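1. With the sequence up front, the predicted model follows.
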Amino acid sequence: MNLLIKSATIVDQNSKYNGKKVDILIEKGIISSIKSQIQNSHNYKEFNRDNLHVSLGWFDSSVSFGEPGYEERETLENGLKTAAFSGFTDIILNPNTNPVIDSATDINFINTSTANHAVNVHPLGSLTKSAKGIDLAEMYDMKKSGAVGFYDYKKSIENANLVKIAIQYSQTCNTLVCVFSEDEKIAGTGVANEAASSTHLGLKGIPALAEEIQVGRNIYLTEYTKGKLHLPTISTQEAVTQIKNAKKKGIDISCSVAIHNLFLDDSLLAEFDGNLRVSPPLRTKDNNKALIKAVKEGAIDMVTSDHNPIDIEDKKVAFEHAKNGTIGLESAFGALNMLFGFNIAITLLTKGRERFGIETPSLEIGSTANLSLFNPDGAYIFNEDNIYSTSKNSAFIGHELKGTVYGIVSNNKLVQNK
């Protein structure tokens, strides 16, 4: 692919071109020139949009589709199109399919099915067989087939010894174990954050303690094994404090937060909208402020859309019967741009690859083009017209977001929105 990107402002804190408006020439998928003006002497395809900005390709550490098994929620093909239209060049794909991804054969299926796409798919394998939390899955074989880590998506593992052994074993194959932190016995049958709002609405609460006690346990296991661990989608201020203290002690721990747990809070549950039922639950505004501060300070390592398509039949029901999950790829940039401004938003959207052993691209001459194309200006109300996913279960519907994604350049391909 040969492409000339015209009049683009580069957003990359690590590049000498940061903040400059330039033309970018891409030849056979490689950035061959970056100048204030480049003549199109070879009559290459040109890309020119209003207020065009360019950054390194965006990365999301927690994305779910449906295939295999839940194709009615989202196929791999449409999911990857959604990711590209939303500005993402790299995604970590969760193993919560049917059957779950827990063998080398399953990893090979994902890799074969997503090969030759503009979006790079980095699959996770289930940490335990069938994600039942009883026996470890074939970690070494999955690693050899291309798994970048292991995770029983949204399932806390009750057996602490199993987590200990998993962390120890992961060191032999140099890969990352991810563990969801929620004590299921404490969470019980709760459906919302335990607070004044849940009491007022008559909803069974999930106390913050359910997360915090598990975070503490998982930190201790990491310290004991001298291994490394990733805690996806934490949601409480105390969990952040524990992780910060662990890092100060030199424990190799990392964490992410879902964008909806930064942007939305439990006061919205008065609508009893099933799209707002997520795991971990939406918490208080004060808690959100603490999480936002932790993101700015770097105590939280990365943000994620935690994109999780769910059938309409499982969302258009009474709140307490709705399944957990919201899609989030399409709203990720707009929400972060509203919260932090586009410079910080882009920094957040390009962080996290190295933790999973994925090389971070560069925006320099001679580099393979891995770029996201966008306009950071322009507020709008997010609605179903902004959704590319087959499932429409977005917690962001009706909320004001900011900025437009134009597409991506990756793997020698240009994918652009209409």
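-> Arrived safely, thanks for sending.
2. Please make it C-alpha for all contacts and neighbour counts, starting now.
-> Will do.
3. what's the single longest helix in this structure?
-> In the chain, with assignment by DSSP state H, the single longest helix is helix 208-225.
4. which residues in the stretch 101-250 of the chain form helices?
-> 104-114, 139-145, 160-172, 184-187, 196-201, 208-225, 237-248 (DSSP state H, counting those that start in this stretch).
5. Output those as TSV; include the columns distance to Ile387.
-> TSV is the format used below for these (distance: least, CA to CA, whole Å):
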stretch	distance to Ile387
helix 104-114	21
helix 139-145	33
helix 160-172	37
helix 184-187	32
helix 196-201	29
helix 208-225	31
helix 237-248	31
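6. Tell me which residues of the longest helix of the chain come out buried.
-> For helix 208-225, burial by neighbour count (16 or more other CA atoms under 10 Å) applies to 208-216, 218-219, 221-223, 225.
7. second one coming, line it up with the first:
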Amino acid sequence: MILLLKSATIIDKTSPFHQQIKDVLIENGKITKISDTIENTNNIKEINLKNLHISQGWFDTSVCFGEPGYEERETIENGLNTAAKSGFTAVAVNSNTFPIADNKATIQYIKNKSYGFATDLYPFGALTKGYESKDIAELFDMKNYGAIAFGDYKKPISNANLMKIALQYTQNFDGLVMSFPQDNSIAQNGLVNEEENSTKLGLKGIPALAEEMQIARDLFILEYTGGKLHIPTISTAKSVNLIKEAKKKGLNVSCSVAAHHLALTDSELKEFNSNTKVLPPLRTERDTEALINGVNEGVIDMITSDHNPIDIEHKKVEYRNAKFGTIGLESLFGALNNILDTEVLIDCLTTKPKQVFNIESSSIQEGELANLTLFNPEEAFTFTEDAILSTSKNAIFLNKKLNGKVYGIISNNKAVL
């Protein structure tokens, strides 16, 4: 494959061409030339798009595809094609399959199904067998077959001793433990954030305390054991402060935030739209502002779509009966591009998550692999169902005004535009 990108603004702090407009020549999967102007003397295929910007390929650290077991929600094939068209050259796929990915055979199956695509797939293994918080899963075997971290998706580890053992054990092979931040003894069967809006709407609430108690517990354990801990999709102001203090102590802790927690609040609940039923729940404006500050200050390491396709039978039902989850690959960039500085947003989709999960990155320089996301940061549009590429349509940003169009990716010697 030979491609010539014309007049591309490069957004890559690791590149000597950062914030410069250049032509970029790509041959056989590598960047071979970057210059002010590259003449097309050999009838090379040109990519000449409106207000073209390029960055290192984006990495989403929390994606669900369903397969195996829930192919009606999403297959690996369509999921990876959706990710590519949404700007992601790599995704980390959660272990909430059927059977649960708590053994090397399931990890191997998922990896084998992902070969040959432009977007790379990195599987997570379950931390406990069957998500039961009783026994540690086959962590070392799963790591040897490609699992990059271990966690029970949306399932808190209720057994504190099990978390202690996991953090100690994974140090033997430099493993990364993930812990979903919710204490179910506090959250119980709550549906939404416990605040004024939950009371007005008559919906049982999940207090911010449920998240903060679990994070505080895990940080105490981490301080005792050492090891590496990742806390996915935090949602409250106090959670940001807890992690900030832990980092000041030198603890090896990272965290992510979901795009919808940066852009939306629990005021969205008034229409009882089940697409707004997510976990952790949408919080208050105060929490949203603290999360945005946490991203800008570097306390929050990465941003995820927390993409979780749910079929219509389990989503388009009465609010209390709907499953938690929203899709988000297609809308992430447009939803946040006005809220965050574009450079900050891209840093949280590239350099930072790749460092935490030990994923190789390629700077935009001559001689480097072409692992690129192509986008226009200034195109406004309304996110309609026509823009949804996923099999399931449970989009929290449906009919919202977004800003920032993704053109596609160039990765693994393939272009998806």
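-> Alright, I've got the coordinates. Worth saying up front: this structure is predicted, and the values here are computed from it rather than measured.
8. Report the TM-score for the pair.
-> The TM-score (TM-score structural alignment, normalised by the length of structure 2) is 0.98; 416 aligned residues with a CA RMSD of 0.9 Å.
9. Can you work out which other helices and strands pack against the longest helix of structure 1?
-> Packing contacts for helix 208-225 of structure 1, counted by 3 or more CA pairs under 8 Å, 6 or more residues apart in numbering; DSSP states H and E, involve helix 160-172, helix 184-187, strand 228-231, helix 237-248, strand 252-258.
10. Among these, which comes closest to Asn412 of structure 1?
-> strand 252-258 (29.9 Å; CA to CA).
11. Comparing whichever helix or strand comes after that closest one with structure 2, how large is the average distance?
-> Beyond strand 252-258 of structure 1 on the C-terminal side, the first helix or strand identified by DSSP states H and E is helix 260-263. Here the mean offset of helix 260-263 of structure 1 against structure 2 after fitting is 0.6 Å, by mean CA distance after the TM-score superposition for structure 1.
12. which residues are contacting helix 260-263 of structure 1?
-> 235, 281-283, 288-289, 291-292, 305, 335, 339, 395-396 (CA atoms under 8 Å, 6 or more residues apart in numbering).
13. Need those residues in JSON lines (columns: neighbour count, distance to Leu371 of structure 1 and secondary structure).
-> Shown next, in JSON lines, are those (neighbours: other CA atoms under 10 Å; distance: CA to CA, whole Å; DSSP: H, G, I helix; E, B strand; the rest coil):
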{"residue": "Ser235", "neighbour count": "26", "distance to Leu371 of structure 1": "30", "secondary structure": "coil"}
{"residue": "Pro281", "neighbour count": "24", "distance to Leu371 of structure 1": "33", "secondary structure": "coil"}
{"residue": "Leu282", "neighbour count": "26", "distance to Leu371 of structure 1": "32", "secondary structure": "coil"}
{"residue": "Arg283", "neighbour count": "24", "distance to Leu371 of structure 1": "34", "secondary structure": "coil"}
{"residue": "Asn288", "neighbour count": "21", "distance to Leu371 of structure 1": "30", "secondary structure": "helix"}
{"residue": "Lys289", "neighbour count": "14", "distance to Leu371 of structure 1": "31", "secondary structure": "helix"}
{"residue": "Leu291", "neighbour count": "24", "distance to Leu371 of structure 1": "28", "secondary structure": "helix"}
{"residue": "Ile292", "neighbour count": "21", "distance to Leu371 of structure 1": "26", "secondary structure": "helix"}
{"residue": "Ser305", "neighbour count": "27", "distance to Leu371 of structure 1": "19", "secondary structure": "coil"}
{"residue": "Ala335", "neighbour count": "26", "distance to Leu371 of structure 1": "20", "secondary structure": "helix"}
{"residue": "Leu339", "neighbour count": "17", "distance to Leu371 of structure 1": "22", "secondary structure": "helix"}
{"residue": "Ala395", "neighbour count": "21", "distance to Leu371 of structure 1": "27", "secondary structure": "coil"}
{"residue": "Phe396", "neighbour count": "24", "distance to Leu371 of structure 1": "25", "secondary structure": "coil"}
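14. Just name the closest of those to Asp141 of structure 1, please.
-> For the contacts of helix 260-263 of structure 1, the nearest to Asp141 of structure 1 is Ser305 (28.5 Å; CA to CA).
15. Next up, the contacts around the closest one.
-> By CA under 8 Å, 6+ apart, the neighbours of Ser305 of structure 1 are 60, 62-63, 258-260, 327-329, 332.
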